[in-house]
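Participant: compute the structure for the input listed below.
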Amino acid sequence: MTVNDYIQQKFQIFGIQVSEADILDMCLTSKISGEDEMNEHCCVRVSVAIAKFIPSLLLRATSISEGGFSMSWNIQGIKDYYSFLCKQYGLKDELSNKPKVTFL
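Facilitator: Next comes the predicted model:
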């Protein structure tokens, strides 16, 4: 399986179709070719690139309805996956609404 295939399949689980441009952005972020074989050596870089891409993905429409055809994303699922990746790779979770304590 190529890196391109891996990325597409990861997002398809949530009902999201990513474009070739999206995949190219993730590959450039991870400094890996989309045509490379997906293996344990590039898995961390690709997963981090996916996590960094998800916030921009959530700025798009989450459902589309046209001429009797309807498509929507599992928005909570993708947010949960993002949080999981952030915890796993020590990234700052930009999407969580965790309460913050401030002292005056």
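Participant: contacts, neighbours, all on C-alpha from now
Facilitator: Noted.
Participant: tell me where the protein has helices.
Facilitator: Using DSSP state H, the helices found in the chain span residues 3-12, 20-30, 43-57, 75-89.
Participant: now the other sequence, so there's something to compare against:
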Amino acid sequence: MTNKQYLTKALSGLNVTEDDIEIILVKSELDADADVDVRGCDMATYNRMSALFKGVMQNVSEGGYSISWNMDAVKLFYNALCSELGVENVLLARPKVRNRSHLW
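Facilitator: Coordinates of the predicted model:
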């Protein structure tokens, strides 16, 4: 399996186009035809999540037909990816405690 095949299969449920996969590969400096580097591809997905959200954030409605995306499911996918990689989930806003005692 190649890097491109892995990304195509892993992201198939997120409405990612072939062009989006190419952009993820180029920006992450991954060779599309090389043997799969699972961690490299997962990090590329994490780093290029904005390209994935571009297609997911569109709700389309024409006539009696409509397509809506379950953003909670996408966020769960992203959260699971972050946990698996051991990186920060930047979509989850967490309050930060800062030392402001010098202001008193």
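Participant: got TSV for the helices of the first structure, with mean neighbour count too?
Facilitator: Shown next, in TSV, are those (neighbours: other C-alpha atoms under 10 Å):
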stretch	mean neighbour count
helix 3-12	17
helix 20-30	17
helix 43-57	18
helix 75-89	16
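Participant: so which of the ones you listed gets nearest residue 64 of the first structure?
Facilitator: Shortest separation from residue 64 of the first structure across the helices of the first structure is recorded for helix 75-89, at 13.3 Å, computed as C-alpha to C-alpha.
Participant: contacting residues around that closest one?
Facilitator: Helix 75-89 of the first structure has contacts (C-alpha atoms under 8 Å, 6 or more residues apart in numbering) with 14, 44, 47-48, 51, 54, 58, 62, 91-93, 95-96.
Participant: max pairwise distance over those residues: which two?
Facilitator: The largest distance within those, taken as C-alpha to C-alpha, falls between 44 and 62 and amounts to 27.1 Å.
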